[in-house]
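In: requesting a structural model of the entry that follows:
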Amino acid sequence: MHTSSHICPFGLRAKDLLEREGFKVDDQLLKSREQTDEFKAAHNVDTTPQIFINDQQIGGYEALREHLGKPSHKAKKNVYWPVISIFLVALLVTFATRFPSDNAREWVMSFIGFSMLLLAVQKIRDIHSFTNSFITYDVLAMRHLRYAYIYPYLELYAGVCMLTALPAIYYAPIAIFIGLIGAVSVFKAVYLDKRELKCACVGGDTDVPLGFISLTENVAMLGAGVFMLIIFLTKS
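Out: This is a model prediction of the structure:
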């Protein structure tokens, strides 16, 4: 279907897949809703596109993938990819901003700071979805729901401050607080209560399981806050 108001993404995907597989494609566009409805009625189908190979009706895009021996695009290939991608980007940005410095502390703090910023953005972009997931395991948010709405902004604040020259006293206590509560909550939910939950660390609309990575994230935040606070106090 290709009209002035709608271009079918699965039609484009099907055409691309067929061409990459070496097929010569006769792309017959449906240029109006009326043409589309007539086509569906004629072929007794509910959706478009419909692919035909040598006059054999294959079906839609998913059916085409199956026919060609391709895995379903809906299959979850790596549920951890949202977390991995964030940490990878944080590492690259750290490299871009800290190279060629050889100060290990600056590298570690920058990486944690950038990671917190990116994780906070994922939560803030759909705060309702995040809180729906977060309140199912965070021990403080369960009792005080408003904390779930504040949490991403505390994480954002702490992450920004870690990347500045501000004294640690301005942000370390916050990082320690949310990191400690988070670590306790994840440990309780996963290792004590044995609950199988989705992690809200990258927002509430992913399939990232709550577990070791979530615990590590909170422990890293807690550790960074403690480390910076100790350095601040010893210099004072």
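In: alpha carbons only for contacts and neighbour counts from here, please
Out: Will do.
In: ok, and the closest non-adjacent residue to the residue nearest the centre of the chain?
Out: By Cα atoms, centre = their mean, the mean C-alpha position of the chain lies nearest to Pro82, the distance being 3.8 Å. Leaving out its chain neighbours, the residue that sits closest to Pro82 by Cα to Cα, 6 or more residues apart in numbering is Val202, at 6.9 Å.
In: what's near enough to touch that neighbour?
Out: 82-83, 119-120, 122-123 (Cα atoms under 8 Å, 6 or more residues apart in numbering).
In: now render those residues as JSON lines, adding secondary structure and distance to Ala96.
Out: Below are those laid out as JSON lines (DSSP: H, G, I helix; E, B strand; the rest coil; distance: Cα to Cα, whole Å):
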{"residue": "Pro82", "secondary structure": "helix", "distance to Ala96": "21"}
{"residue": "Val83", "secondary structure": "helix", "distance to Ala96": "20"}
{"residue": "Leu119", "secondary structure": "helix", "distance to Ala96": "19"}
{"residue": "Ala120", "secondary structure": "helix", "distance to Ala96": "21"}
{"residue": "Gln122", "secondary structure": "helix", "distance to Ala96": "22"}
{"residue": "Lys123", "secondary structure": "helix", "distance to Ala96": "25"}
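In: another one to check against the first:
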Amino acid sequence: MTTFEITGMTCGGCVKRVQAKLEAVAPGVQVQLKPPQATVPGPADVNTLQAALAGSHYGVTAPAVVEPPPVPAALAPSWFATYRPLLLILAYILGASMLVQGAQVHGMETMRYFMAGFFLVFSFFKLLDVPAFADAYAGYDLLARRWRPWGHIYPYVELALGVAYLANFAPLWTNAVTLVVMGFSAIGVIGAVLDKRAIRCACLGTVFQLPMSTVTIIEDVGMVLMAAAALWL
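Out: Predicted structure coming up:
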């Protein structure tokens, strides 16, 4: 179906005269006054229609190319919507860290339980798909980029640290390992953020699509500071 604009029509009589002329070359054509146009079922040549109206004061113009309305781009999710899974997990871990202590909530114990929960929960998401995590982790971690097996080992290191914190096993060594591991990881994260690389954060494995940002820096540096505080105190 093709629609053409008709010029020169002013009344119903004009519509009938144009209809009769165009019917000869375009059977089934429908002509109307408001708006002044002719609709031809199927393809039609504007020159043929103009020839049919030759000798009259009516004219036919080629159909205008109508641009399809632009499809609005999907709105970018808000900061809270993007990091909601991470914030919820951290809130759950913090709440559980205080609840397990009962009425006697102690700052250092809360920190130890929080670090235990952090490593246990975050290693769980990484262990769901270790190869996919290793690929994502190699995108920004300095060691995983140069030595691929580190990306496969790292989730188990986090799991071991989580168990060690929960059992309060060798606190000196546990905090020292955390300081080194998370500190080295933070270097790669900071580099990726400063370079403004649009890569995925692998902190929760590949289950959630979290972008690399200052939130990831705070996460890694926060664990480094807590491990350092535990060693200092």
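In: just to revisit the earlier point, redo the contacts of Val202 of structure 1 as JSON lines? Include distance to Pro167 of structure 1.
Out: JSON lines is the format used below for these (distance: Cα to Cα, whole Å):
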{"residue": "Pro82", "distance to Pro167 of structure 1": "32"}
{"residue": "Val83", "distance to Pro167 of structure 1": "29"}
{"residue": "Leu119", "distance to Pro167 of structure 1": "23"}
{"residue": "Ala120", "distance to Pro167 of structure 1": "22"}
{"residue": "Gln122", "distance to Pro167 of structure 1": "27"}
{"residue": "Lys123", "distance to Pro167 of structure 1": "26"}
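In: relative to Asp102 of structure 1, how far out is Phe95 of structure 1?
Out: 11 Å (Cα to Cα, to the nearest Å).
In: please say which of the two ends up with more neighbours.
Out: Taking neighbours as other Cα atoms under 10 Å, Phe95 of structure 1 and Asp102 compare with Phe95 leading, 15 against 9.
In: can you find the partner of that one in structure 2?
Out: Aligning on TM-score structural alignment places Phe95 of structure 1 opposite Met98 in structure 2.
In: what about that match, which SS state?
Out: For Met98 of structure 2, the assignment made with DSSP: H, G, I helix; E, B strand; the rest coil gives helix.
In: with Val60 of structure 2 instead?
Out: Going by three-state DSSP: Val60 of structure 2 is strand.
In: list just the nearest of the contacts of Val202 of structure 1 to Tyr147 of structure 1.
Out: Lys123 (13.3 Å; Cα to Cα).
In: ok, that closest one - contacts?
Out: 130, 152, 200-204.
In: if we go to 7 Å?
Out: 130, 152, 202-203 (Cα atoms under 7 Å, 6 or more residues apart in numbering).
In: who wins on neighbours among the residues you listed?
Out: Going by other Cα under 10 Å, Gly203 tops the contacts of Lys123 of structure 1 with 28 neighbours.
In: what ranges does structure 2 have for its strands?
Out: 2-7, 30-32, 37-40, 59-61, 200-201, 210-211 (DSSP state E).
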